[in-house]
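Q: sequence unknown, structure follows:
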């Protein structure tokens, strides 16, 4: 019986140790969460202060600084748009060249009407200027023939 109170004390000390560890851990997590929220709060306010500084019209230099920044962004956007158009044009030309290269395996059929030769060359990806040069016709004439074909196809074969 004499050992019983000592065992009870040991068990209580052991449980108290883990309770204190849990409380310490919970408190530490709470402090860390508070610090994170404070940092986020200060970052939001720093951003808001910077935005207010840039948009404050009463400060002439800061307002012009924002305008310079916006103009710089607009110039970059224009550059990106121009590059995008150039890339699309290059891809279109490359697709046409690929069609031409793929068609070179087939012998060119010079027989048939002028329209058929123009249709075939265009379908294989030749540029209109090259078709015009090969046929000896004007570029506008080639475009007209191709547009008439498009009209025939969309109207069911009838052209006014």
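A: In hand now; what should we look at? Just so we're clear, the structure is a prediction, and the values are computed from it rather than from any experiment.
Q: every contact and neighbour count from this point should use C-alpha atoms.
A: OK.
Q: what's the longest helix along the chain packed up against?
A: Longest helix of the chain, by residue count under DSSP state H: helix 3-55. Helix 3-55 is packed against helix 60-103, with contacts defined by 3 or more C-alpha pairs under 8 Å, 6 or more residues apart in numbering; DSSP states H and E.
Q: so for the helix or strand that the helix it packs on is followed by, what gets flagged as buried?
A: Toward the C-terminus, helix 60-103 is succeeded by helix 114-123 as the next helix or strand (DSSP states H and E). Judged by neighbour count using 16 or more other C-alpha atoms under 10 Å, the buried positions of helix 114-123 are 117-119, 121-122.
Q: now swap in stretch 50-64 and tell me
A: Result for stretch 50-64 [16+ other C-alpha under 10 Å]: buried residues 53-55, 62-63.
Q: here's the one I want to compare it with:
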């Protein structure tokens, strides 16, 4: 099995686990984890954690801890996809480092959200998590766009 296929299988398995936890949060009466990541204020974060109740908060905490492995799985896959596109275009091999930006932002987000769940500096950590989440999502979107179809640099179209 090639590296991209293996990384895709690992990412897919992690995604299934994370979606189950997200389902538990929703079943507990609140939104999924992405709304929590983007809450941005103490009031919104507290509304979400209150709506979840103990079961939802437990699922969110598990999701946050497992997210450290999840971010590694998508970071590796994203790096491999960027590397493959870069090499096909004869570009420098350092471009996969861009995937590390998404992973780093996700790590900052994860630590901040764990602190929110612990009730520690909720306003600061909710805001920090939102900024990190937006950075993560933007970096992932741009990276996937590049990997799937880079912008034509010399009049060439996507191949």
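A: Noted; the coordinates are in hand. Keep in mind it's a predicted model, so treat the numbers as computed, not measured.
Q: got a TM-score for the two of them?
A: The TM-score (TM-score structural alignment, normalised by the length of the second structure) is 0.22; 51 aligned residues with a C-alpha RMSD of 3.9 Å.
Q: if we can go back for a sec, turn the buried residues of stretch 50-64 of the first structure into a markdown table, including distance to residue 22 of the first structure.
A: What follows is the buried residues of stretch 50-64 of the first structure, written out as a markdown table (distance: C-alpha to C-alpha, whole Å):
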| residue | distance to residue 22 of the first structure |
| --- | --- |
| 53 | 46 |
| 54 | 48 |
| 55 | 49 |
| 62 | 52 |
| 63 | 54 |
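Q: on that earlier part again, among the buried residues of helix 114-123 of the first structure, find me the one that's closest to residue 68 of the first structure.
A: When the buried residues of helix 114-123 of the first structure are ranked by distance to residue 68 of the first structure (C-alpha to C-alpha), residue 122 comes first, at 47.8 Å.
Q: where's the closest residue to the closest one other than its chain neighbours relative to residue 148 of the first structure, distance?
A: Among residues not flanking residue 122 of the first structure along the chain, residue 128 sits closest, at 7.1 Å (C-alpha to C-alpha, 6 or more residues apart in numbering). Distance of residue 128 of the first structure to residue 148 of the first structure, computed by C-alpha to C-alpha, to the nearest Å: 15 Å.
Q: residue 32 of the first structure: which of the buried residues of helix 114-123 of the first structure is nearest?
A: Nearest to residue 32 of the first structure among those, counting by C-alpha to C-alpha, is residue 122 at 68.9 Å.
Q: check which element follows the host helix or strand of residue 59 of the second structure along the chain.
A: Assigned by DSSP H and E, residue 59 of the second structure belongs to helix 42-88. Using DSSP H and E, the helix or strand that follows helix 42-88 of the second structure in sequence is helix 97-117.
Q: so what touches that following helix?
A: Helix 97-117 of the second structure is contacted by residues 37, 45, 49, 57, 61, 64-65, 67-68, 71-72, 75-76, 78-79, 121-122, 125-126, 128-130, 132-133, 135-137, 139-140, 143 when judged by C-alpha atoms under 8 Å, 6 or more residues apart in numbering.
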